[in-house]
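Enquirer: My questions are about this predicted structure, shown below with the sequence.
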Amino acid sequence: MSSRSEVYDFMEEAGMLFFATVKDNKPKLRPIGFRMMEDEQIYFVTGNKKDFYNQMVKNSNIEVVGQSGGKFLRYYGHVAFDEDEDKTLIKKAFEKMPMLEKMLQGKTGQPQVFHITKATAEIRTHTGIVKSYNFLD
């Protein structure tokens, strides 16, 4: 199992993940339930008219936190938006979570696929880091 697969599996166990961005120099958190892994990359989706999207465009630094059992994950780096011109990724996202398509209609704008690049993943307990991974892509 690859390091990224281990991180993805932890995310799946955690269920809901919390994404931290910045707006007006203040932290903003939101729960996100969707993620998928394709070709050894972890992808997320949002709408391009959402505050979340605009915050990531303005400041690409992001951190994701999830908790499972007595451990939690910190996954942080820079947002990279994926072109997905042929819509392959978004089609796979809708296959994995059909309700996502309805959630991303109307006011949220067009679905935008993204991943976290130059990322560090830390699986931690409240006393320290258990495992740490660096992903340079």
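Expert: Yep, that arrived. Residues are numbered from 1 along each chain as shown.

Enquirer: C-alpha only now, for contacts and for neighbours.
Expert: Will do.

Enquirer: Let's verify the residue positioned nearest the centre of the chain: helix, strand, or coil?
Expert: Central residue of the chain (CA atoms, centre = their mean): residue 44, 4.6 Å from the mean position. Taking DSSP: H, G, I helix; E, B strand; the rest coil as the rule, one finds residue 44 in the strand state.

Enquirer: Hmm, it is touching residue 33, no?
Expert: No. Contact criterion CA atoms under 8 Å: residue 44 and residue 33 do not qualify, at 9.2 Å.

Enquirer: buried set for the helix ranked longest in the chain?
Expert: With DSSP state H setting the assignment, residue counts place helix 3-14 as the longest helix in the chain. By 16 or more other CA atoms under 10 Å, the buried positions in helix 3-14 come out as 4, 7-8, 10-12, 14.

Enquirer: Also stretch 49-59?
Expert: Of all the residues in stretch 49-59, those buried under the rule 16+ other CA under 10 Å are 49, 52-53, 55-56.

Enquirer: thinking again about what came up before, for residue 115, see how far away the residue nearest to the centre of the chain is.
Expert: Here residue 44 is placed at a distance of 6 Å from residue 115 (CA to CA, to the nearest Å).

Enquirer: do the same with residue 71
Expert: Residue 71 sits 23 Å away from residue 115, taking CA to CA as the criterion.

Enquirer: When these two are compared, which one has more neighbours?
Expert: Legend: neighbour count by other CA atoms under 10 Å for residue 71 and residue 115, higher for residue 115 (20 against 17).

Enquirer: Wait, the more buried one touches residue 79, no?
Expert: Yes. Counting by CA under 8 Å, residue 115 does reach residue 79; the two are 5.9 Å apart.

Enquirer: so which helix or strand takes in residue 64?
Expert: If you go by DSSP states H and E, residue 64 is part of strand 61-68.

Enquirer: Take this one as well and set it beside the first:
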Amino acid sequence: MTIKEIYEAFDKIGCLSFTTVDEHGNPESRIAHLRAYDEHGIYFMTMFTKDFYKQMKHNGKLAICGLNAKTTVEHDDEGMPIFEGGYAIRMTGTVHEISMDEIKAKHNPMFTMCIKDWEKYPAMVVFCITKGYGDVFDYDFEQITRDNKLQRIYFAFGGEQENYKGLKIDIEKCISCGVCKNKCSFLAIDEHDRVYSVNKYRCDECGDCYINCPAKAISY
């Protein structure tokens, strides 16, 4: 995914959860939104009077997460939850404060809101996520629109590496019994010539393959 595509996936959601760590190592979250993007990264704002600002200046890291789907959970006749299809997206990134002079010098209409917000609230400051990695968790658990429950899209920019998720099968220990493939409701086990592997784009890390493997060939 490009920076533009990452930004648009987040921006389609709007309000997002931004998490940082305080001076005691405790995570703190708040709701905010992104403002703009360019070739250097993805931008957002806060005020220098907030703990959010202090925490980012202290360690330069944050995590963002959002959900593009109905947020209330309905239940079926057996009391089991029904999740409407949609996607979640998360990103871990490194941030740097950007001066308002730098923002103005861009002469980019996308940053107009940043400038107007700063003029109205002079304590506002701009941060840029200069590098980050994450994934889009595109799900359809009821399999209404496709035959698999999950499709993960991994991304990274600014020199970061994609951080793939999913369990792993040790081919040296695997006895090719096929139990993992039969147990996986996410259709995340691939098989070629009796060699089994976990598809990192479909794996939910649910643990069914790990629990049921008779050869203990699966790790997480």
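Expert: On my side now, so go ahead. The model shown is predicted, which means the values in this text are computed figures rather than measured ones.

Enquirer: quick revisit: in terms of distance to residue 64 of the first structure, which of the buried residues of helix 3-14 of the first structure ranks first?
Expert: Ranked by distance to residue 64 of the first structure (CA to CA), those are led by residue 11 at 9.7 Å.

Enquirer: isn't the closest one right up against residue 64?
Expert: No. Between residue 11 of the first structure and residue 64 there is no contact under CA under 8 Å: 9.7 Å.

Enquirer: For the two, list the residues in contact with both.
Expert: Common neighbours of residue 11 of the first structure and residue 64, using CA atoms under 8 Å, 6 or more residues apart in numbering, are 17, 73.

Enquirer: what angle separates the longest strand along the second structure from helix 3-11?
Expert: If you go by DSSP state E, the second structure has its longest strand at strand 124-139. Strand 124-139 of the second structure and helix 3-11 are oriented at 80 degrees to each other (axes from the mean of the first three to the mean of the last three CA atoms, to 10 degrees).

Enquirer: Average offset of the very next helix or strand once past strand 124-139 of the second structure relative to the first structure?
Expert: Per DSSP H and E, the first helix or strand lying C-terminal to strand 124-139 of the second structure is strand 150-157. Here strand 150-157 of the second structure, set against the first structure after superposition, deviates by a mean of 2.3 Å using mean CA distance after the TM-score superposition for the first structure.

Enquirer: Return the residue of the first structure aligned against residue 211 of the second structure.
Expert: Using TM-score structural alignment as the criterion, residue 211 of the second structure maps onto no position in the first structure.

Enquirer: Quick one: classify residue 211 of the second structure as helix, strand or coil.
Expert: Going by three-state DSSP: residue 211 of the second structure is helix.

Enquirer: ok, it to residue 179 of the second structure distance?
Expert: Residue 211 of the second structure sits 10 Å away from residue 179 of the second structure, going by CA to CA.

Enquirer: tally of neighbours for residue 82 of the first structure?
Expert: 13.

Enquirer: residue in the second structure matching it?
Expert: Counting by TM-score structural alignment, residue 82 of the first structure corresponds to residue 98 in the second structure.

Enquirer: Might one say that its match is in contact with residue 130?
Expert: No. Counting by CA under 8 Å, residue 98 of the second structure does not reach residue 130; the two are 10.7 Å apart.

Enquirer: which other helices and strands contact the longest strand of the second structure?
Expert: Applying 3 or more CA pairs under 8 Å, 6 or more residues apart in numbering; DSSP states H and E, we find strand 124-139 of the second structure packed against strand 41-47, strand 86-98, helix 112-120, strand 150-157.

Enquirer: number of nearby residues for residue 109 of the second structure?
Expert: Counted with other CA under 10 Å, the neighbours of residue 109 of the second structure add up to 10.

Enquirer: Please apply the same query to the one 4 residues further on.
Expert: Residue 113 of the second structure sits with 12 neighbouring residues when counted by other CA under 10 Å.

Enquirer: what's the answer for residue 21 of the first structure, then?
Expert: Residue neighbour count, defined by other CA under 10 Å, stands at 24 for residue 21 of the first structure.

Enquirer: how much does the helix or strand hosting residue 53 of the second structure stray from the first structure?
Expert: Assigned by DSSP H and E, residue 53 of the second structure belongs to helix 51-59. Once fitted to the first structure, helix 51-59 of the second structure is off its aligned match by 0.8 Å on average (mean CA distance after the TM-score superposition for the first structure).
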